[in-house]
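Undergrad: Got a predicted structure here, sequence first:
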Amino acid sequence: MQFTPTAVDGCWIVDLQQIGDDRGFFARTFDRTEFEERGIDPFVAQANMSFNHKAGTLRGMHRQIEPHAEGKLVRCIRGTIVDCCLDLREDSPTFGKNVMVELSADNRRALWIPPYCAHGYLTLTDDTEVTYQVSGPYAPQGEKGQRYDDPAFGLEWPADVVVISEKDRSWPDWDGKPIR
């Protein structure tokens, strides 16, 4: 695997190192040691999948608050998405910054979202499937979110939002106070 740091502290793009022959290729998609070498806790508590019918579907911006740490390794296995990590860790040197990365079945790229960062994605194609390896169990009492179009963060999505849940549309704007 090849790890590339992003503008958000602790957020990594993870690309495959393919070993190919006339059958196709082989690649490691997860390696505990390689994650540990970058300061990432490699524990996987659960694995999730989402399916999205339409291009323009937005899911996010979701996060868990202390003590419910939930880092995510996100990979698009069908179609194409733009995945967003928004740093909402008040003690982070990159607080308020975001990174958007195109993940697709074709590029086979993944994105590591550190715990306590907000995460969301926008589908760019119909019939999109996304998988997540998650470092902590989902805790409904720890779920928070920010609106995908909150003016405080200026997220620049590459396409119009066509489908969004009422919950995701209703997350509050950031009020300038520490986020916990």
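TA: On my side now, so go ahead.

Undergrad: From now on I want contacts and neighbour counts done on CA atoms only, so please keep to that.
TA: Noted.

Undergrad: State the three-state secondary structure for F51.
TA: Assigned with DSSP: H, G, I helix; E, B strand; the rest coil, F51 falls in the strand class.

Undergrad: number of nearby residues for R63?
TA: The tally of other residues near R63 (other C-alpha atoms under 10 Å) stands at 26.

Undergrad: Next, work out how far apart the closest residue to I81 other than its chain neighbours and A105 are.
TA: Computed as C-alpha to C-alpha, 6 or more residues apart in numbering, the closest residue to I81 that is not its neighbour in sequence is T123, at 4.3 Å. Look at T123 and A105: by C-alpha to C-alpha, to the nearest Å, they are 12 Å apart.

Undergrad: next one: Y116
TA: In terms of C-alpha to C-alpha, Y116 sits 27 Å off from A105.

Undergrad: Looking at these two, which has the bigger crowd around it?
TA: Neighbours of Y116 and A105, each counted by other C-alpha under 10 Å, are more numerous for Y116; the result is 24 against 16.

Undergrad: and the gap between that one and R38?
TA: With C-alpha to C-alpha as the criterion, Y116 and R38 are 18 Å apart.

Undergrad: isn't D15 right up against M1?
TA: Yes - between D15 and M1 there is a contact at 5.7 Å, judged by C-alpha atoms under 8 Å.

Undergrad: ok, second structure coming up, stack it against the first:
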Amino acid sequence: MNIIETPIKDLFVIEPKIWKDARGYFYESYSAKHIAEADINAVFVQDNQSFSQKGTLRGLHAQAPPFAQGKLVRVIKGAVLDVAVDIRKNSPTYGQHFSIELSGENHKQLWVPPGFLHGFLTLEDDTIFTYKVTNYYDKNSEIGMIWNDPSLNINWNEQLKAAELLLSDKDLILPDFASFQSPF
């Protein structure tokens, strides 16, 4: 497993070693040993999975302490543009984001620690996205920010026009960056 630092402290891309032959492929999608060797302090308590059509945008979400979650995210089938936004007030990268394409073909994963908003845009139909999380869901701890805040300058994907996006009603009314109050 190759664990790669991103420009944002504590946010890592994880590339598994893949063994391929005529039958297909095999890889370890998770290894507690490798995660610990990278100084990622994570004990996972739940796995979540979503199924989405092309153009579905989920996010930007997090949970506030004491229910904050770290997430190890990956795509089983299809592809997403995955985005994490640093909302740790004392971080030198507060308000900055990192994005990466995760797909069933590249097998990359992203470790999103507590203190980050997270979201993704599906780039293909029938995308299956999975997350290992470090805390249980708590509805009263949900926080979020509007996906298209211009101050975040996230390039979601120029090929998908805003009118084609599929968003939940909840995601359409999230606050912008200027009004967002980070609990981290």
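TA: In hand now; what should we look at? The structure presented is a predicted model; accordingly, all values stated were derived computationally and were not measured.

Undergrad: returning to that earlier point: residues shared between the contacts of T123 and A105 of the first structure?
TA: Listed as contacting both T123 of the first structure and A105 by C-alpha atoms under 8 Å, 6 or more residues apart in numbering are T80.

Undergrad: Which parts of the second structure are strands?
TA: 2-5, 12-15, 18-21, 24-27, 46-52, 57-63, 71-77, 79-86, 97-103, 109-112, 116-122, 127-133, 142-144 (DSSP state E).

Undergrad: Indicate which one of these is closest to L166 of the second structure.
TA: strand 57-63 (6.0 Å; C-alpha to C-alpha).

Undergrad: Superpose on the first structure and give me the mean offset of that closest one.
TA: Aligned to the first structure and superposed, strand 57-63 of the second structure gives a mean residue distance of 0.4 Å (mean C-alpha distance after the TM-score superposition for the first structure).

Undergrad: chain center to that strand, what's the gap?
TA: 8 Å (C-alpha atoms, centre = their mean, to the nearest Å).

Undergrad: Could you name the helices and strands sitting against it?
TA: Contacts defined by 3 or more C-alpha pairs under 8 Å, 6 or more residues apart in numbering; DSSP states H and E place strand 57-63 of the second structure against strand 116-122, strand 142-144, helix 169-172.

Undergrad: what's the mean distance for the last one versus the first structure?
TA: In this case it means helix 169-172 of the second structure. Mean deviation for helix 169-172 of the second structure: 0.8 Å (mean C-alpha distance after the TM-score superposition for the first structure).

Undergrad: Tell me the counterpart residues of that helix in the first structure, please.
TA: Mapping helix 169-172 of the second structure onto the first structure (TM-score structural alignment) gives residues 166-169.

Undergrad: swap in the shortest one?
TA: The alignment of strand 142-144 of the second structure onto the first structure (TM-score structural alignment) covers residues 143-145.

Undergrad: returning to what we had before: right, and the residue nearest to I81 of the first structure touches F51 too?
TA: No - the pair T123 of the first structure and F51 does not pass the contact test of C-alpha under 8 Å, sitting 10.0 Å apart.

Undergrad: So if I had to pick from these two, which one is more boxed in?
TA: T123 (32 against 12).

Undergrad: What separation is there between the more buried one and E37 of the first structure?
TA: From T123 of the first structure to E37 of the first structure the distance is 32 Å (C-alpha to C-alpha).

Undergrad: same thing with F26 of the first structure?
TA: Counting by C-alpha to C-alpha - F26 of the first structure and E37 of the first structure are separated by 22 Å.

Undergrad: okay, these two: which has more neighbours?
TA: Ranked by neighbour count (other C-alpha under 10 Å), F26 of the first structure and E37 place F26 first, with 12 against 9.

Undergrad: Is that one in contact with I19, as I believe?
TA: Yes - F26 of the first structure lies in contact with I19 (C-alpha under 8 Å); the separation is 5.2 Å.

Undergrad: any idea which residue sits dead centre in the second structure?
TA: The centroid of the second structure falls nearest to H118 when counting by C-alpha atoms, centre = their mean (4.6 Å).

Undergrad: any idea how far the nearest residue to that residue once chain neighbours are set aside is from T6 of the second structure?
TA: The shortest distance from H118 of the second structure to any non-neighbouring residue, by C-alpha to C-alpha, 6+ apart, is to A84 (4.6 Å). From A84 of the second structure across to T6 of the second structure, the span is 11 Å (C-alpha to C-alpha).

Undergrad: E37 of the second structure -> the first structure?
TA: Checking TM-score structural alignment: E37 of the second structure goes with E37.

Undergrad: Okay, that match and K72 of the first structure: tell me how far apart.
TA: According to C-alpha to C-alpha, E37 of the first structure and K72 of the first structure sit 17 Å apart.
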